[in-house]
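Visitor: any chance you can model this:
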Amino acid sequence: VTIVQGPTISAGSQLIANTSYDGVANPCLLASGSIIAPGKIDTIKWVVNVKLNGNNGPFTKSLTVSGRTPAGVTITDVANDGINPDAAGSTPTVINFGTLPEALIGISKEALPPVKVSDRTYDLTFKFKVKNYGRTDFTGVQVQDNLAVTFGDSVRIDSVSLSADAGFVVDSNYTGRGTLINLLVDTLSTLPKNTTRNITVFTRVTITEAISSFENQALVIGKYPTNQTIDDLSTDGSDPDPDNNGNPRDNSISTPIVIDGFVADTVTVLGIAKAAQLDSIPNADDTYNLTYKFVIKNYSTRTLTRIQLRDSLAAVFADSSNFIIAAPPALSAGSTLKLNPDFNGRTNVTMLIADSSSLAPGAADTLELKLRVLTDKKQTAIFANSAYGSAR
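Guide: Sure, this is the predicted structure:
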């Protein structure tokens, strides 16, 4: 790496460029005596020449700025990717000299701590970050988030409101339920290359059943000029590409939503057991057969209705592992439960249709789920998983 042009400062700035900067022995871009006024934004620019020697990256880099207040207090900040110094976080800047794909989009979703309003009512805030990682501008962007699938029968969605950065136009019809799951008006929402835009969703919910832990993912869809689309499932946190490899599509961890402080006012009388049986010999395609067996029992003296069972398989087989449902889930003979045909363990984690599922006093039902699992892990791996049930 050689310096082609040393640090230069924007016109009218009180910053002083360090003419001895070389990025190695002398890594400071500014000289002593540099001043920045309150509310002032200054720009520093420098140019380097890089000889790759066959390594096209990606390369990641963060800068640290420090200053001293009139009171003598030293303050620091770590740079965040982009051109907005107010943005939260400290995501490194990624430089990739390889061939970027024509279209590549990423999304992250962060759940802020719930705010308790009353005994069972909470305010939830979700923050989405959408970034264009490709070489072309997106002429239409859509983000979908189905809150009803996430919360199922355990939570009532009382109200929803949206806001977004300039360049995105929120859909005022969004409710998070049914078909009204689009956060944006896609024909009015754009995302130029190497641009990041944010969306905030505020919702007030009321817990109706004794479940306070959930998982959720959103889907972003980008449309580019050749009338094609590309999508990405959200990953937890505030960075669509937390491993900084330039590819957000290999990051898709569900966002946990935990409502702390909620205590059910009744003792549960619904019991759930889950067993796993794994074939020790892989199939010809290197997948393994895995069978889950769930037993749901009513320990009360009355009929339980609106039975629901949730299992987020995507949260278990993440990163270097994947799965497919090898056969439709099956119930025991004479079951009074009804299967959800849309269950996929990823975007739809509810296994039953609650309105049509019940259990008589003392009755038990069995549900069997067969998967085929593929993993890139070279050593023995443990996958821990729990299912969550509810009833009324």
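Visitor: from here on, contacts and neighbour counts on C-alpha atoms
Guide: Will do.
Visitor: wouldn't Gly389 be in contact with Leu304 here?
Guide: No: contact criterion C-alpha atoms under 8 Å: Gly389 and Leu304 do not qualify, at 11.9 Å.
Visitor: more neighbours, the two?
Guide: Leu304 (22 against 18; other C-alpha atoms under 10 Å).
Visitor: isn't the more buried one right next to Ser358, touching?
Guide: Yes: taking contacts as C-alpha under 8 Å, Leu304 lies within contact range of Ser358: 5.5 Å.
Visitor: mind listing what Thr366 touches?
Guide: Counting by C-alpha atoms under 8 Å, 6 or more residues apart in numbering, Thr366 makes contact with Lys293, Phe294, Val295, Ile296, Leu331, Ser332.
Visitor: so which of the residues you listed is the closest to Ile199?
Guide: Nearest to Ile199 among these: Phe294, at 38.0 Å, using C-alpha to C-alpha.
Visitor: make sure that closest one is actually in contact with Ile272.
Guide: Yes: at 6.9 Å, Phe294 counts as touching Ile272 under the criterion of C-alpha under 8 Å.
Visitor: what is the burial count for Ile44?
Guide: Neighbours of Ile44 using other C-alpha under 10 Å come to 15.
Visitor: nearest residue to it other than its sequence neighbours?
Guide: Ile9 (4.9 Å; C-alpha to C-alpha, 6 or more residues apart in numbering).
Visitor: the one you found - how many residues pack around it?
Guide: Neighbours around Ile9, by other C-alpha under 10 Å: 16.
Visitor: please look at it and Lys45 and confirm they touch.
Guide: Yes: under the criterion of C-alpha under 8 Å, Ile9 makes contact with Lys45 at 6.7 Å.
Visitor: and for comparison, fold this next one:
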Amino acid sequence: MLYYLSLLEAHLSELRLFKYITFRTLGAASTAFVVSLLLAPWLIRKLQAINFGEQKIDDRVGGLGKQTKVGTPTMGGILIIAAATSSTLLWAIPTNTYVLLTLGTFVLMGGIGFVDDYWKIKRKNGLSVKAKFAAQLGWAAIVFGVLWSVPEMRDRVTDFMVPFCKQPLFQMSMVVAFIFLVLVLVGASNAVNLTDGLDGLAIGCSNSVAVAYLFLTYVAGHSNFAEYLQVPSVQGAGELTVYCGALLGAGLGFLWYNCHPAKIFMGDTGSLALGGAIAMLAILIKQELLLTIVGAVFVIEAASVVIQSSYFKYTRKRYGEGRRVFKCAPLHHHFEFVEKERALVEKREPELVETVIVTRFWILSIIFALIGIATLKLR
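Guide: Alright, predicted model coming up:
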């Protein structure tokens, strides 16, 4: 919205700053960060007042001493969505199709998570897997319909881009392109959801991905840079850089209160919203498979759950009893159990293992994000 102030630069030359994506990205990040910091205390008190807190600890991690987390306010994703959305609408061009699609995905996925969180608290059971998938599938169909209805977007949506390659590997059919879009959207949103299990883990890794896609969207939206680096040029995608800035600012503001010991959890409201938004950024600039590198921590976490579940079912069917690859899945809980067992053997109190694991996962996430950015040159 503030972009339109640049139209008045003839009267005040300083207003030309609002034309520049870099300036508006910094503004969006700063605004979202401040909004998060200011709204968080109020939201925490409000959620505590209506008893919208963590109801119980997952039985799988019952032996890790997490009882103190019960009662911690959840549904903090509301804060991330509110801060990032309001900041984006303020600093980006609000009529940009790419921004609207990304914001729509962000809010709708957050809405699905909100219903799931709300029912977990009020009904003790959240949305079923089928209901979640149906809602995600419905939105994916709408997104695909919008992309297919615009000739320029239609040509890109069928491109199958591979990291390190300058040209599309092949052209997908309409049906295959839709299935691919659904896989990316549903897969990313649920991968972030599975990663959300330790204080600051999911939001910290999401911030690294947001920074990576901030660079990627800026390059995709800048024709000269896109041509030089030989990546898909997407006219208008530069406005997504402003959104990435807002998402980063909102994420940092939320992390202020979500770091250990967390005063608020994002819940499915936040994790599904973040995963959906990240997926849309990748889809719109045709860097879907690069997301497996940039967001490798999310991929590894999701893979650990699939491996654990598949192996357990296989061994139960073959040997009559289920066996496990990891002590617990997702992977971050496996490392918690390993550290606890080590502490018992060494007859010492477990260290702040949660903080150690989260910090190391952040480091890995930053490394993967840098590798993803580096692929822009390695083509």
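Visitor: please state their TM-score.
Guide: A TM-score of 0.25 describes the superposed chains when it is computed by TM-score structural alignment, normalised by the length of structure 2; 172 aligned residues with a C-alpha RMSD of 7.4 Å.
Visitor: let's have the contacts of Thr366 of structure 1 in JSON lines, adding secondary structure, neighbour count and distance to Ser213 of structure 1.
Guide: Shown next, in JSON lines, are those (DSSP: H, G, I helix; E, B strand; the rest coil; neighbours: other C-alpha atoms under 10 Å; distance: C-alpha to C-alpha, whole Å):
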{"residue": "Lys293", "secondary structure": "strand", "neighbour count": "17", "distance to Ser213 of structure 1": "22"}
{"residue": "Phe294", "secondary structure": "strand", "neighbour count": "19", "distance to Ser213 of structure 1": "19"}
{"residue": "Val295", "secondary structure": "strand", "neighbour count": "16", "distance to Ser213 of structure 1": "21"}
{"residue": "Ile296", "secondary structure": "strand", "neighbour count": "21", "distance to Ser213 of structure 1": "19"}
{"residue": "Leu331", "secondary structure": "strand", "neighbour count": "19", "distance to Ser213 of structure 1": "26"}
{"residue": "Ser332", "secondary structure": "coil", "neighbour count": "13", "distance to Ser213 of structure 1": "28"}
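Visitor: redo the residues you listed as JSON lines? Include distance to Lys61 of structure 1.
Guide: Putting the contacts of Thr366 of structure 1 into JSON lines (distance: C-alpha to C-alpha, whole Å) gives the following:
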{"residue": "Lys293", "distance to Lys61 of structure 1": "48"}
{"residue": "Phe294", "distance to Lys61 of structure 1": "48"}
{"residue": "Val295", "distance to Lys61 of structure 1": "51"}
{"residue": "Ile296", "distance to Lys61 of structure 1": "52"}
{"residue": "Leu331", "distance to Lys61 of structure 1": "53"}
{"residue": "Ser332", "distance to Lys61 of structure 1": "56"}
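Visitor: what's the closest of those to Val160 of structure 1?
Guide: Ile296 (33.7 Å).
Visitor: just give the closest residue to the closest one, not the sequence neighbours.
Guide: Ile272 (4.7 Å).
Visitor: Trp148 of structure 2 reaches Val157, doesn't it?
Guide: Yes: between Trp148 of structure 2 and Val157 there is a contact at 7.5 Å, judged by C-alpha under 8 Å.
Visitor: out of the two, name the residue with the larger neighbour count.
Guide: Val157 (25 against 18).
Visitor: can you give me every residue that contacts Gly111 of structure 2?
Guide: Applying C-alpha under 8 Å, 6+ apart, we find Gly111 of structure 2 in contact with Thr269, Ala273.
Visitor: same thing with Val220 of structure 1?
Guide: Contacts of Val220 of structure 1 by C-alpha under 8 Å, 6+ apart are Ile105, Gly106, Ile107, Val130, Val141, Gln142, Val143, Gln144, Asp231, Asp232, Leu233, Ser234.
Visitor: what's downstream of the helix or strand it falls within, the next helix or strand?
Guide: Under the criterion of DSSP states H and E, Val220 of structure 1 resides in strand 219-224. Where DSSP H and E defines the elements, the next helix or strand beyond strand 219-224 of structure 1 is strand 228-233.
Visitor: which strands and helices lie in contact with that next one?
Guide: Packing contacts for strand 228-233 of structure 1, counted by 3 or more C-alpha pairs under 8 Å, 6 or more residues apart in numbering; DSSP states H and E, involve strand 105-111, strand 219-224.
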